[in-house]
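Visitor: Give the three-dimensional model of this entry:
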Amino acid sequence: MKFEKNLIFFINQEIFEKLKKCVLKASPNESFGLILGSKPLEIPLENPGEFQYQFSAEVFECIESDESSPVNFLSENVEELNRIIKDANQKYDMRVLSIFHSHPGGAYPSGFDVNYMKFLDEFYTDLLKPPRMLKTAIKNQIWTIMDASNYELNGFIYLQGEYLQVNVQIKSEQK
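Guide: Sure thing, here's the model as predicted:
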């Protein structure tokens, strides 16, 4: 999988700790949640037309999976997902930056993850026809995956027909 250095996802220590708590709460099963934040910063690079995109996590919502499983997560509660997305957008001008979940071992996409990333990206217009907010919120999302055994965190995106690893950086709190 190609590493995309011009997509950087910053997660502060407070959000990182919340991710770990979500993983612990769901253990030994996969955890699930949404990472929210403002639109990414678009920073021009030396070559004309090239940019670096910097995403910053601002809020994390841990969501209980509808299915307790160590190999996948599931949330069919469309109303709750819509509420989270709508509140973030309307109250705080934030959007979903990442779909977060954990794996019992390893912070890389499973076959299910890879297929679902592609499905959500390519076929999102056919999903959940009435609640438009959810449809547009899942296009081109970073998938953050945490290894439940050591809290390693990686990010991935399916973009323009290609799976890419995203540069995830944990920012320490500066006083």
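Visitor: from here on, contacts and neighbour counts on C-alpha atoms
Guide: Fine.
Visitor: Pretty sure His103 sits against Leu153.
Guide: No - taking C-alpha atoms under 8 Å as the contact criterion, His103 and Leu153 are not neighbours in contact, 10.3 Å apart.
Visitor: Neighbour count: those two, which is higher?
Guide: For His103 versus Leu153, the count of surrounding residues by other C-alpha atoms under 10 Å is larger for His103: 25 against 22.
Visitor: Mind giving me the packing neighbours of the strand or helix carrying Gly155?
Guide: Remark: Gly155 resides in strand 153-159, with elements defined by DSSP states H and E. When contacts are defined as 3 or more C-alpha pairs under 8 Å, 6 or more residues apart in numbering; DSSP states H and E, strand 153-159 packs onto helix 111-123, strand 142-147, strand 162-171.
Visitor: Phe16 is nearest to which of those?
Guide: Taking C-alpha to C-alpha as the measure, these were each checked against Phe16, and strand 162-171 came out nearest at 7.3 Å.
Visitor: For that closest one, which residues meet the burial criterion?
Guide: With burial defined by 16 or more other C-alpha atoms under 10 Å, the residues of strand 162-171 counted as buried are 163-168.
Visitor: relative to helix 111-123, how tilted is it?
Guide: Interaxial angle, strand 162-171 versus helix 111-123 (axes from the mean of the first three to the mean of the last three C-alpha atoms, to 10 degrees): 110 degrees.
Visitor: run this one through as well so I can compare:
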Amino acid sequence: MLLVRPPGILTKGLTSMKLISSLSACCLLATAVSSVSAQQPGSVQYNTQVLPANGIVARNASPDRWGAIAIATDKSDHLGWKDDGTSRDQAEASALELCRSAGATKCKVVGSFANSCAALALGPDRYGVSFTADTRRSVAYTKKEAVRKCGVEDCRIVRSGCTIPN
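Guide: Predicted structure coming up:
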């Protein structure tokens, strides 16, 4: 049996290989140039810090930093805030202790959060708490949401913070 190669097959294959190699080289060069210019003083990217999706991490990530918020229930304005706990229980216990050590006689935990951010707004006889894990938005939006949940004009943000994973 005699196999005959049609004319031009080898030439077309080499031309395609050269084209693919040239495109790959251009892409690599463009990536290298853009990453170098991103770190140049004076460029927009030079002083830009990228945070993980407004403090929200992948749903399958196990929480490794917990936060909790405790407020006084004895008509004082004391609160306890913990944002570097190793577990929910530990963060909530620490927030309660911080609230009591600030001078409150009775405190309650009003929220806990993991690998995300939270904001607390206080007003006369009212409070509002919001979490980035609930709003799926920025910390600024979460602060506005806490004030909205507080429900009165005199509400103001008294604390906000994040438990960004290590």
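Visitor: Any idea what the TM-score comes out to?
Guide: Comparing the chains after superposition, counting by TM-score structural alignment, normalised by the length of structure 2, produces a TM-score of 0.26; 80 aligned residues with a C-alpha RMSD of 5.5 Å.
Visitor: list residues touching both of His103 and Leu153 of structure 1?
Guide: The overlap between the contact sets of His103 of structure 1 and Leu153 (C-alpha atoms under 8 Å, 6 or more residues apart in numbering) consists of 145-147.
Visitor: which is the next helix or strand following the biggest helix by length in structure 2?
Guide: Ordering each helix of structure 2 by length in residues (DSSP state H) puts helix 9-37 first. Downstream of helix 9-37 of structure 2, the first helix or strand assigned by DSSP H and E is strand 66-72.
Visitor: Just give the number of residues close to the nearest residue to Leu98 of structure 2 once chain neighbours are set aside.
Guide: Once flanking residues are discounted, Leu98 of structure 2 sits nearest to Gly80: 4.6 Å by C-alpha to C-alpha, 6 or more residues apart in numbering. Taking other C-alpha under 10 Å as the neighbour definition, Gly80 of structure 2 ends up with a count of 25.
Visitor: Please apply the same query to the one 5 residues further on.
Guide: For Gly85 of structure 2, the number of neighbouring residues by other C-alpha under 10 Å comes to 21.
Visitor: Now do it against Ser112 of structure 2, distance only.
Guide: Taking C-alpha to C-alpha, to the nearest Å as the measure, Gly85 of structure 2 falls 10 Å from Ser112 of structure 2.
Visitor: Identify the contacts common to these two.
Guide: The contact lists of Gly85 of structure 2 and Ser112 share 66-67, 91, where a contact means C-alpha under 8 Å, 6+ apart.
Visitor: Which of these ranks first by neighbour count?
Guide: Going by other C-alpha under 10 Å, Gly67 tops those with 29 neighbours.
Visitor: So it sits against Ser112, correct?
Guide: Yes - Gly67 of structure 2 is within contact range of Ser112, at 5.5 Å (criterion: C-alpha under 8 Å).
Visitor: what touches both of these two?
Guide: Where contact means C-alpha under 8 Å, 6+ apart, the residues bridging Gly67 of structure 2 and Ser112 through contact with each are 88, 91-92.
Visitor: can you redo the residues you listed as JSON lines with secondary structure and distance to Gly161 of structure 2?
Guide: As requested, those are arranged in JSON lines below (DSSP: H, G, I helix; E, B strand; the rest coil; distance: C-alpha to C-alpha, whole Å):
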{"residue": "Arg88", "secondary structure": "helix", "distance to Gly161 of structure 2": "16"}
{"residue": "Ala91", "secondary structure": "helix", "distance to Gly161 of structure 2": "14"}
{"residue": "Glu92", "secondary structure": "helix", "distance to Gly161 of structure 2": "15"}
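Visitor: Many thanks, we can stop here.
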